[in-house]
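Asks: Sequence and predicted structure, then a few things I'm wondering about:
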Amino acid sequence: MTPTWDSDQDNPVSKPLGVIGWALVLVRGLILGTLVFGGLLVLLLVRLVERPLFGLRRPWTPFITQFVCRTAFFILNVPFRTTGALMKQHGAVVANHSSWLDIFALNARKRIYFVSKAEVAQWPGIGWLARATGTVFINRDPKEARAQKGVFESRLNAGHKLLFFPEGTSTDATRVLPFKPTLFAAFFSEGLRDTIYVQPVSVIYHAPKGEDARFYGWWGDMEFGEHMLKILGARRQGSVELVYHSAVKVSDFKSRKDLAAYCETQVRSGVENRLQKP
């Protein structure tokens, strides 16, 4: 298993929420919870009809997920903006990973299916949501590589846009870790290499004014509940920005390492360039 990344600096000190902060937690949390789990119920009901008609393909339910994720940023009062064109070809998306908020951000613009470590399926709440929205769960075990490669191929051939986090862990939202080339291997199979494209995406978090630049990052041994309370109770929010880089064809690269290195360069440049701007 890939170890969770941790910083060599002390974690940001969370400020007391205060009366207004706790009021925001209550109001935002209630509305957001109703939105997420209400959306999940609707999705499951629609899936009862969608699955027998279309099987692996999901022509309807991803729109429900996208609506929920877009609305979540409105509830949190976090401005959300994007630049760059969405890829029209079949293939996958790769992005840097900073926070659980990445799930909302990346789903808000593009209808995608995440590739996640198997442990997430067992997490209360999050695991249920992940399974319902079509997340692909993988074990980082070389013995299962062939089977997982087959799953990727079937999903990609069904027209699904798979989302990978090649860093293998989340960070503090101020850096991009080296991309691991392992998951890129599936793209080079004989049935996919000549038809599949990959689109790098930079996910950038701008901290609220006066807050630590790592405000939205979630890493190391940070508790999910505590981090969520901080975001829900923030009186002043920052913003989230996505930069979609040009999609590239897998067959234009000699190996998975070359493709991983290219995607890392694109994502890193997008993050670093945008963080330098106010």
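Replies: It's in.
Asks: Only C-alpha atoms from now on, for both contacts and neighbour counts.
Replies: OK.
Asks: Which of the helices or strands spans F63?
Replies: For F63, the host element (DSSP states H and E) is helix 61-76.
Asks: now Q199
Replies: The secondary structure element spanning Q199 is strand 197-206 (assigned by DSSP H and E).
Asks: continuing past that strand, what's the next helix or strand?
Replies: Going down the chain from strand 197-206, the next helix or strand is helix 224-232, by DSSP H and E.
Asks: and the angle from that following helix to helix 61-76?
Replies: Angle, helix 224-232 to helix 61-76, by axes from the mean of the first three to the mean of the last three C-alpha atoms, to 10 degrees: 60 degrees.
Asks: Quick check: buried residues in helix 224-232?
Replies: By neighbour count, with 16 or more other C-alpha atoms under 10 Å as the criterion, the buried positions of helix 224-232 are 227-232.
Asks: here's the one I want to compare it with:
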Amino acid sequence: MTQPKRAPQTPLWMGGEPPVDPPKSAADKLRLGLRGLAIGLLLSGGLVVLLLLRLIERPIHGAARPWTPSLTRVVCRLTIAIIGIRYKVRGTPMHHIGAVVANHSSWLDIFALNACQRVYFVSKEEVARWPFVGWLAQATGTVFIRRDPRQAKAQQAVFEARIRAGHHLLFFPEGTSTDGLQVLPFKTTLFQAFYTHGLDRVMQIQPVSVIYHAPKGEDPRYYGWWRDMAFATHLAKVLAAPRQGEIEVVFHDPLNVADYPSRKELAAACEVAVRAGVDQALSR
């Protein structure tokens, strides 16, 4: 088959950060407090319910998770609604055995991508040690990886087991978050896991584009979270905003892994699809 042309390789983007002003007015601080409290209660309550439900689900279904992902979807959708961001989904999440790859712009990606499908994120090992966030990630079935070549085979075995169990693992192949206005070249390393023990003959990869539209009058990079931005400051800015923008999630046609002879061709095809979705949405 004819392979899609990969976008030109460019140096790693490290764009400057826009200034993040902390909430100043009484109204901003009130919005921050109310939204923060509501989200905190929602996530804490959801975590408790999920853990209790998992106590029943795990003995009955083992590695499969037929119940708890639905709770995760509801909690993430409600979180987006509390923040006040408009949310739009185009395309359909696949049901075939496989994995999902998406561009990475913000901590909001976790909510945006969980709110419309059943997925399990692949994250760096450090996240597991973050207070509260790490607990949420572990409870929702996140796969943690260590950036150590010596761990590659062990991690591939974990990926394969989870995928064969019917879990749709979600990867961010860029390896870092951006300002939301571009897609970085996809790293190919993790794609190798899809070529082990005949997995490539039975699975698909679905590329997904996540696009952020800033509130009217704000910097187009408003929701992007990258470089040295402090999480708490960026979170406060978003929660305190009097006007919100929109998140758009675009599901592209799944790709058969068997149609691509190596991880490089597969990564390139996924990158082209994701990049096209972002560019098309931002050009409207």
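Replies: On my side now, so go ahead. Not measured: the values here are computed from a predicted model.
Asks: Against which helices or strands is the helix holding F63 of the first structure packed?
Replies: Helix 61-76 of the first structure sits against helix 18-54, helix 101-109, with contacts defined as 3 or more C-alpha pairs under 8 Å, 6 or more residues apart in numbering; DSSP states H and E.
Asks: Apply 10 Å and report the result again.
Replies: Contact partners of helix 61-76 of the first structure among helices and strands, from 3 or more C-alpha pairs under 10 Å, 6 or more residues apart in numbering; DSSP states H and E: helix 18-54, strand 80-83, helix 101-109, helix 126-132, helix 224-232.
Asks: closest to C69 of the first structure out of those?
Replies: Closest to C69 of the first structure of these, according to C-alpha to C-alpha: helix 101-109, at 4.8 Å.
Asks: just to revisit the earlier point, pull up the aligned stretch in the second structure for the strand holding Q199 of the first structure.
Replies: Following TM-score structural alignment, the partner segment of strand 197-206 of the first structure in the second structure covers residues 204-213.
Asks: re the thing from before, what span of the second structure is the helix holding F63 of the first structure aligned with?
Replies: With TM-score structural alignment applied, helix 61-76 of the first structure matches the range 68-83 in the second structure.
Asks: with the first structure superposed, average distance for the matching stretch?
Replies: Superposed on the first structure, stretch 68-83 of the second structure shows a mean distance of 0.6 Å to its aligned residues (mean C-alpha distance after the TM-score superposition for the first structure).
Asks: How far does that stretch sit from its chain's centre?
Replies: In terms of C-alpha atoms, centre = their mean, to the nearest Å, the centre of stretch 68-83 of the second structure is set 14 Å apart from its chain centre.
Asks: Stretch 60-68 of the first structure now?
Replies: Relative to its chain's centre, stretch 60-68 of the first structure lies at 15 Å (C-alpha atoms, centre = their mean).
Asks: outside of it, which residues touch it?
Replies: With C-alpha atoms under 10 Å, 6 or more residues apart in numbering as the test, stretch 60-68 of the first structure has contacts from 32, 35-40, 42-47, 49-50, 69, 72, 104-113, 129, 132-134.
Asks: now with 7 Å?
Replies: Stretch 60-68 of the first structure has contacts (C-alpha atoms under 7 Å, 6 or more residues apart in numbering) with 35-36, 39, 43, 46-47, 107-108, 111.
Asks: Repeat that for stretch 80-96 of the second structure.
Replies: Taking C-alpha under 7 Å, 6+ apart as the criterion, the residues outside stretch 80-96 of the second structure that touch it are 35, 117, 204, 239, 244-252, 254.
Asks: returning to that earlier point: mean per-residue distance, the match of strand 197-206 of the first structure to the first structure?
Replies: Once the two structures are superposed, the average separation between stretch 204-213 of the second structure and the matching residues of the first structure is 0.2 Å (mean C-alpha distance after the TM-score superposition for the first structure).
Asks: Could you measure from the counterpart of R150 of the second structure in the first structure over to R28 of the first structure?
Replies: Using TM-score structural alignment as the criterion, the counterpart of R150 of the second structure in the first structure is K143. From K143 of the first structure over to R28 of the first structure the distance is 44 Å, taken as C-alpha to C-alpha, to the nearest Å.
Asks: between the two, which one's more packed in?
Replies: It is R28, of K143 of the first structure and R28, that has more neighbours when counted by other C-alpha atoms under 10 Å, with 19 against 9.
Asks: rewinding a little: give me the buried positions along the helix holding F63 of the first structure.
Replies: Of the residues in helix 61-76 of the first structure, those buried by neighbour count under the rule 16+ other C-alpha under 10 Å are 61-73, 76.
Asks: Any chance of TSV for those, columns distance to P181 of the first structure?
Replies: Putting those into TSV (distance: C-alpha to C-alpha, whole Å) gives the following:
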residue	distance to P181 of the first structure
T61	31
P62	28
F63	31
I64	32
T65	29
Q66	28
F67	32
V68	32
C69	29
R70	31
T71	34
A72	32
F73	32
L76	35
